[in-house]
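[1] How does the following fold in three dimensions:
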Amino acid sequence: MNDRPLPAARRAARAHDEHPSQFRLLSQRRFAPFFWTQFLGAMNDNVFKIGFTSLVTYQAARFSGVDPKTAAFLISAIFILPFVLLSATSGQIADKYDKALLTRLVKTFEIGVMLIGGAGFWLHSAPLLYLCTFLMGVHSTVFGPVKYSYLPQHLSKDELVGGNGMVEMGTFVAILIGTIVGGVGAGFVEHGAVVLASACIAIALIGRAVSGFVPRTPAPQPELRINWNPVSETWRNLKLARENRTVFLSLLGISWLWFIGATFLASFFNFAKDVLSADPDVVTVLLGTFSIGIGIGSLLCEKLSKRRIEIGLVPLGSIGMSVFAIDLFFASHALPPAGHLLSVGEFLARPAHWRVLADLFLLAMFGGFYSVPLYALIQSRSQPSHRARIIAANNILNSLFMIVSALMAMGLTAAGFGIPAIFLTTALLNVVVAAYIYSLVPEFMLRFVAWLLVHTFYRIRLVHAERIPDEGAAVLVCNHVSFVDAIVIMAESPRPIRFVMDHQIFRTPFVGWLFRHAKAIPIAPAHQDAALLARAYDLCAQALADGELVCIFPEGKLTRTGEMNPFRHGATEIITRTPAPVIPMALRGLWGSVFSRSVDAHWPRPIRKGVMSRLSLAVGEPLEPALATPETLQQLVTELRGARK
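    The predicted structure is shown next:
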């Protein structure tokens, strides 16, 4: 099966206007039943886990042999254990069978699991509740590969970011509602068990009913023979994920986010009780703030990324998470003492607590910026026939990281670390891990630098940007106005570009580092370095043979007057060796900025007037290689640029 959306998805994609709202997906059958099915599953998970955790934290006497200080971390670890044991098998099942059928089977299983959980609540039986926790983990393990491999089969590529944002937002709104229901249910001292048991069973029944409307989703590899050995298949899935370096490191990045999220979420009960001196209802406020933050961050991703998979948001997200997690540590130490457990009203009446809530909200919002592009990147760059198993590999890694998170938190707690110190440790670890990942995959940091430039200094208008192909080889040619031309084009391209650039640029400290890591191709005139020129043409030929985009500035140097210099034969030489479509482009509005060679150069307007400078990137129709002479290309680029320099 190819990587295109199903026919219904294609028809819907053609029918909508140029920039539709992602919320429109909730009115379409290809998305809405699936969305509400996963929403109800996430909500039920949290009604159960929050109810269980709240009871053992604040009513520990009813549960013999349970340590209230470590129970939350233990519950988290038990829930995650099935992901380690069964994710590999679940990925194979999701690739082999119709995902709609699997969704209904999983939701039927959930009803039986919640009957066991209801009995555990009724009898105040910790063993039954731990068993239900494990079985809900099994439920989520099987559904995980179905959940994230379903979207690319029903959504077009430009809907993936919005669709993932909706799913992430829905998941955390479900967590919020589940948290409220679980917390309120546990708060009924006499009848809490009945309330929690009834809620869990009712939500499972509703989820099963909604799953009946999920549309048929053909299996991408129905002939697959399932390997039921979880150990060998786990190893095989991880090897499969490692075949694409960027995808694998994206999996590690998502798993690290789950490490952070699990640490914070599992700590909230003890954080509320021991640090904030607050009652269980305040836990709902903390979890609600966190959930709303990540939901808003997830929804904002589509707007910030202009409906593209913008991995430049990932470093922005990791920076924000570290900053606000560190500030949460300091905010926790600035709290005034309380002589009793504060109610929600008393908690909110103290100004110092608003800083805590702001830190949690912003930490979670930046977590949304971090996660949504990574999920969309994995879905778009994974082979369709193996996508569910790649998602399974992701779940395996997620679970391992979350178990390590629980073990770390339990170990630090045993060593005398308080909850704020655990938060600080996690934030500092995030700085180290982020720096390591971005050093391995510079594409993330390069896209961040490009995204930051064009969203800080400039407001860019794109003209026919869809003419830059989503896949396949092409040569891009553009006028050369400023030192940041390549960064602007990089920020607006839907995929990585190999830029052909003057070798002297590579000698400058920061810009040289930037373009070396972007795999730019240094070039020099024959009279300066004939060997380097020959090597540049060889690298261009190899890049085009590999299906990559190559961009060249045919003028060979920056304009000193604002007018275009004569185009040289570099582009012609490249396409003579490896024929590929040639796409003319033109930048408008950069002449006169401090990044150009204008004698009247000025800083972009945000620094001078507080208004973003406007520039345009116009893209022309693809040109057959045989027609792409220097004269023709210069004429086309001149027409695209127009009078504005």
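
[2] Please make it C-alpha for all contacts and neighbour counts, starting now.
    Noted.

[3] So which elements touch the helix or strand containing Lys147?
    Using DSSP states H and E, Lys147 falls within helix 126-154. Other elements packing on helix 126-154 under the criterion 3 or more CA pairs under 8 Å, 6 or more residues apart in numbering; DSSP states H and E are helix 32-58, helix 71-96, helix 99-123, helix 160-187, helix 351-381, helix 387-414.

[4] try 6 Å
    helix 71-96, helix 99-123, helix 387-414 (3 or more CA pairs under 6 Å, 6 or more residues apart in numbering; DSSP states H and E).

[5] Could you check the angle the longest one makes with helix 71-96?
    Our comparison of helix 387-414 with helix 71-96, counting by axes from the mean of the first three to the mean of the last three CA atoms, to 10 degrees, yields an angle of 170 degrees.

[6] What's the first helix or strand after helix 387-414?
    Taking DSSP H and E, what comes next after helix 387-414 is helix 419-440.

[7] so how far is that following helix from its chain's centroid?
    Relative to the mean C-alpha coordinate of its chain, helix 419-440 is positioned 18 Å out (CA atoms, centre = their mean, to the nearest Å).

[8] want to put them side by side, so please do this one too:
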Amino acid sequence: MIALLARRRFGPLFVTQLLGAFNDNLFRSAMLFLVTYGVLRDRPAAAALVASLAGGLFILPFLLFSSLSGETADRYDKARIARWVKAAELALVGLAGLALYRASLPLLCLTLFGFGAHSSLFGPVKYALLPQHLRPDELVGGTALVEAGTFLAILAGQMLGGLVHREAALALLLATALVGLMAARRIPPAPPPGAAPPPDRNLARGTARILRHALATPRLRHAVLGISWFFALGAALTQQFPPLAARLGGRPGVAILFFALFSIGVALGALGVSRWMGGAVRTRAAAPAALALALLTAGLGLATRHPPAAAPLDALSFVATPGGALVAGLLLLLAVAGGVYIVPLYATLQTAGAAAARARDVAANNVANALAMVLVTLVSVAVLPRLGQPGLMLTLGAIGLAACASARRL
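    Predicted coordinates for the structure are as follows:
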């Protein structure tokens, strides 16, 4: 599996995706820290509102542009589209530099929307490219590497965005975008495997069409629903990491620990299940992993009911307490289960439909993911004031039991 990284038919795509995910999260994190401790430092309530809106701004392009990106990727050479998208990222970095230098909230929000659009355009390309360039027995390993690398890149971007100064963040953004463009230029040609209709300029109609197409195939439908649940659950949990760490008496380092455990756990689970699958698209692990996700999420809710007596705690002091060790262990196991759960579903997404419509199926999955994250945010808003964070996690665990039934049908 690791040998794929040295192959031109995988390595450049892997690097391109890895650096794109890093840049997205580096800018997003740098923006939130600048807003919280700079632009709105005297208005914490306004800063919290901007942080919530930032998530919506990044997700919105997936709802708006996924149909266009999927239809374009099925009609034209995917490697060429990847180069166009990475070239556009350089222009985004220029806008990011201006926004960070001026500390302009409107420009920061516009740039964040642009990074979301960049990711929404590249998403269908990367997952439609993998089955086109990899042998069937390599697809699972390649998918696992992409998932593991993406979550580790997200973690690195989130951490560095909060640690480095604006000038250093901009230099990192520019260097990463340049290397990403060079990597994209090394992706081998990937012409469309079959005839595809021209992209529909009516985005609402195009979105409805790709969703109907993907959800009409039972295996695709269950894969899309399962992936959407994982990303909704992940969004709900990670949004709660900073306030959860604070409620448990932890300093900011405890929130960083939670992010690290989640990202590393998903990477470990993804790589582990790919070795178990041995190159074949096996979905038997999905249902047990879905059950583990539901039970561990509920367990996390129970474990976080009572804060430790001593506070404030740094990361090491937190895990040295019995309650802190239990929370950290449950979170790591939950993330490992997530990695085991997601790889078979993505492998199914890439193989269950027709090759000529693969990018549109991936685009439909992205739309469903965005909708699920919006819905789980609404659930969080409704549950948190009444039941708090433990109640939210118990609720999410109960909802997760429905994902077990969907996973079993694969």
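
[9] returning to what we had before: quick one: the helix holding Lys147 of structure 1 to structure 2 mean distance?
    Superposing on structure 2 and averaging over aligned pairs (mean CA distance after the TM-score superposition for structure 1), helix 126-154 of structure 1 comes out at 0.9 Å.

[10] picking that back up, for Arg24 of structure 1, find the nearest of the helices and strands packed on helix 126-154 of structure 1.
    Closest to Arg24 of structure 1 of these, according to CA to CA: helix 99-123, at 21.3 Å.

[11] which secondary structure elements does the closest one contact?
    By 3+ CA pairs under 6 Å, 6+ apart, helix 99-123 of structure 1 packs against helix 126-154, helix 192-211.

[12] nearest to Met321 of structure 1, of these?
    Of all these, helix 126-154 sits nearest to Met321 of structure 1, with 24.0 Å by CA to CA.

[13] Tell me the buried residues in that closest one?
    Neighbour counts using 16 or more other CA atoms under 10 Å place 126, 128-154 of helix 126-154 of structure 1 among the buried residues.

[14] now swap in stretch 50-70 of structure 1 and tell me
    So stretch 50-70 of structure 1, judged by 16+ other CA under 10 Å, has buried residues 50-58, 60, 63, 68-70.

[15] which residue lines up with Ser343 of structure 1 in structure 2?
    Alignment note: Ser343 of structure 1 maps to Asp314 in structure 2; criterion TM-score structural alignment.

[16] Look at its match and say how many residues are nearby.
    Close neighbours of Asp314 of structure 2, defined as other CA atoms under 10 Å, add up to 17.

[17] surely it meets Arg251?
    Yes. Taking CA atoms under 6 Å as the contact criterion, Asp314 of structure 2 and Arg251 are neighbours in contact, 5.4 Å apart.

[18] What lines up with His222 of structure 2 in structure 1?
    His222 of structure 2 maps onto Leu249 in structure 1, with residues paired by TM-score structural alignment.

[19] Distance of the nearest residue in space to Ala235 of structure 2 that is not next to it in sequence relative to Val367 of structure 2?
    Setting aside the residues directly before and after it, Ala235 of structure 2 is nearest to Met373 in space (CA to CA, 6 or more residues apart in numbering), at 6.5 Å. As judged by CA to CA, to the nearest Å, Met373 of structure 2 and Val367 of structure 2 stand 10 Å apart.

[20] Near the aligned residue in structure 1 for Ile154 of structure 2, how many other residues are there?
    Aligned counterpart of Ile154 of structure 2 in structure 1: Ile175 (TM-score structural alignment). Around Ile175 of structure 1 there are 27 other residues, counting by other CA under 10 Å.

[21] what residues are up against Ile175 of structure 1?
    43, 46 (CA atoms under 6 Å, 6 or more residues apart in numbering).

[22] How about the contacts made by His527 of structure 1?
    Contacts for His527 of structure 1 (CA under 6 Å, 6+ apart) come out as none.
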